[in-house]
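> Just to be clear, the model below is a prediction. Sequence and coordinates:
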Amino acid sequence: MGMGRYLPGLLLALGVAQGAWAERIGEVSTVFKWVGPNDKIVVEAFDDPKVEGVTCYLSRAKTGGIKGGVGLAEDRAEVSVACRQVGPIRFKEPLKEGEEVFKERTSLIFKTMQVVRFHDKARNTLVYLAYSDRVIEGSPQNAVTAIPILPWR
């Protein structure tokens, strides 16, 4: 039996085979590195998988240098999120409170950044919370955005 049977589990453990996907919108360099890529702030977009008509934009730091270039660096915990209505809002299936809508690893194995969704029914609003966590301890750094559910133009 070859290593091929262990590869999917290894990739999942390393966070490589996650379902999250964000489209890179742009980036700016913040620190010049002589070797490897520069430290950057990247802006990415993703659509809510269960709510049609909602797109979220994330800005976050990406560590450069040699470790960052090969995927071994740990990115900072800070993240900013802004979600917007980009079309008629339609729920594709029932929503769960605090449901994860986006997740991406920010270190080799121990740290992730994620976005979860809440439905504030009393105010007819979708609320998105972005935060970072770590296996041992998380970070209080977070960002929140809200979208009132309104008729589309």
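Looks like it came in fine. Numbering: from 1, shown residues only.

> make it CA atoms for all contacts and neighbour counts henceforth
Will do.

> chain center to the host helix or strand of residue 10, what's the gap?
Element membership of residue 10, judged by DSSP states H and E, is helix 7-14. Distance, stretch centre to chain centre, for helix 7-14: 20 Å (CA atoms, centre = their mean, to the nearest Å).

> second one coming, line it up with the first:
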Amino acid sequence: MKRTKVVALILLMTSGMVHAQKIGSVDTVFKFIGPDHKIVVEAYDDPKVKGVTCYVSRAKTGGIKGGLGLAEDKAEASISCRQVGAISFEKPLKQQEEVFNQSLSILFKKLRIVRMVDVERNTLVYLTYSDKLIEGSPQNSVTAVPVDRQLAIPLK
């Protein structure tokens, strides 16, 4: 019974997460023990906007702690979202909504990507930043994907 509750809790916690596809990485610092420090590039398909993919580059800490998954990655990321196919919307979008998040430390730090709709310009704006339970980081990156004026972005 206890095991079932734990499995259910894990499934509930991960059900809303969107998994990134790793595109590649480059080493930035050689480590004698454990993996090197890296910059990784990952792709995220917007789950509510078909035809838009966001590419995020971020620091990934290596060494012993990084290899064990105990390191806290830096709050530095860059984002570039692009139209990669015909854009379509299954449902109306919220004016502002978190569409992706990824843990940067074992407990308290997350990389977040928020989609905002610029109605006047018919554009999707994506912002990436990190936050921490106690104190977040003001470092951020923004990108925009214009949508053809013939296709109005539906809002809730």
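Yes, it's here. Here the structure is a predicted model, which means the values were calculated and not measured.

> thinking again about what came up before, can you pull out the residues in contact with the following helix or strand past the helix holding residue 10 of the first structure?
Counting by DSSP H and E, the element after helix 7-14 of the first structure in chain order, helix or strand, is strand 23-31. Residues outside strand 23-31 of the first structure that contact it (CA atoms under 8 Å, 6 or more residues apart in numbering) are 38-46.

> Enumerate every residue touching the alignment partner in the second structure of residue 44 of the first structure.
By TM-score structural alignment, residue 44 of the first structure lines up with residue 42 in the second structure. Counting by CA under 8 Å, 6+ apart, residue 42 of the second structure touches 20-24, 55-57.

> Looking at those residues, state which has the most neighbours.
The most neighbours of any of the contacts of residue 42 of the second structure, using other CA atoms under 10 Å, belong to residue 56, which has 21 neighbours.

> Aligned against the first structure, show me the partner of residue 55 of the second structure.
Mapped onto the first structure by TM-score structural alignment, residue 55 of the second structure lines up with residue 57.

> Next: residue 88 of the second structure.
Alignment note (TM-score structural alignment): residue 88 of the second structure maps to residue 90 of the first structure.

> Count the neighbours of that match for me.
Residue 90 of the first structure: 12 neighbours (other CA under 10 Å).

> Would you agree it is in contact with residue 52?
Yes - look at residue 90 of the first structure against residue 52 with CA atoms under 8 Å: they come within range, at 5.1 Å.

> Buried ones in stretch 31-40 of the second structure, by neighbour count?
The neighbour-count check on stretch 31-40 of the second structure (16 or more other CA atoms under 10 Å) flags 35-40 as buried.

> okay, how far is it across it, tip to tip?
Stretch 31-40 of the second structure stretches 16 Å from its first residue to its last (CA to CA, to the nearest Å).

> residues in contact with it?
Residues external to stretch 31-40 of the second structure that are found in contact with it (CA under 8 Å, 6+ apart): 22-30, 57-64, 66-67.

> cutoff 10 Å now
Stretch 31-40 of the second structure has contacts (CA atoms under 10 Å, 6 or more residues apart in numbering) with 22-30, 56-68, 73, 76-77.

> How far away from the center of its chain is it?
Worked out by CA atoms, centre = their mean, stretch 31-40 of the second structure lies 21 Å from the chain centre.

> and if you look at stretch 134-151 of the first structure?
Worked out by CA atoms, centre = their mean, stretch 134-151 of the first structure lies 10 Å from the chain centre.

> where exactly do the helices run in the second structure?
Using DSSP state H, the helices of the second structure run over residues 2-14, 63-68.

> what's the most buried one of the ones you listed?
Of the helices of the second structure, the one with the most neighbours on average (mean count of other CA atoms under 10 Å) is helix 63-68, at a mean of 15.

> Mean distance between that one and the first structure after superposition?
In the superposition with the first structure, the average deviation recorded for helix 63-68 of the second structure is 0.7 Å (mean CA distance after the TM-score superposition for the first structure).
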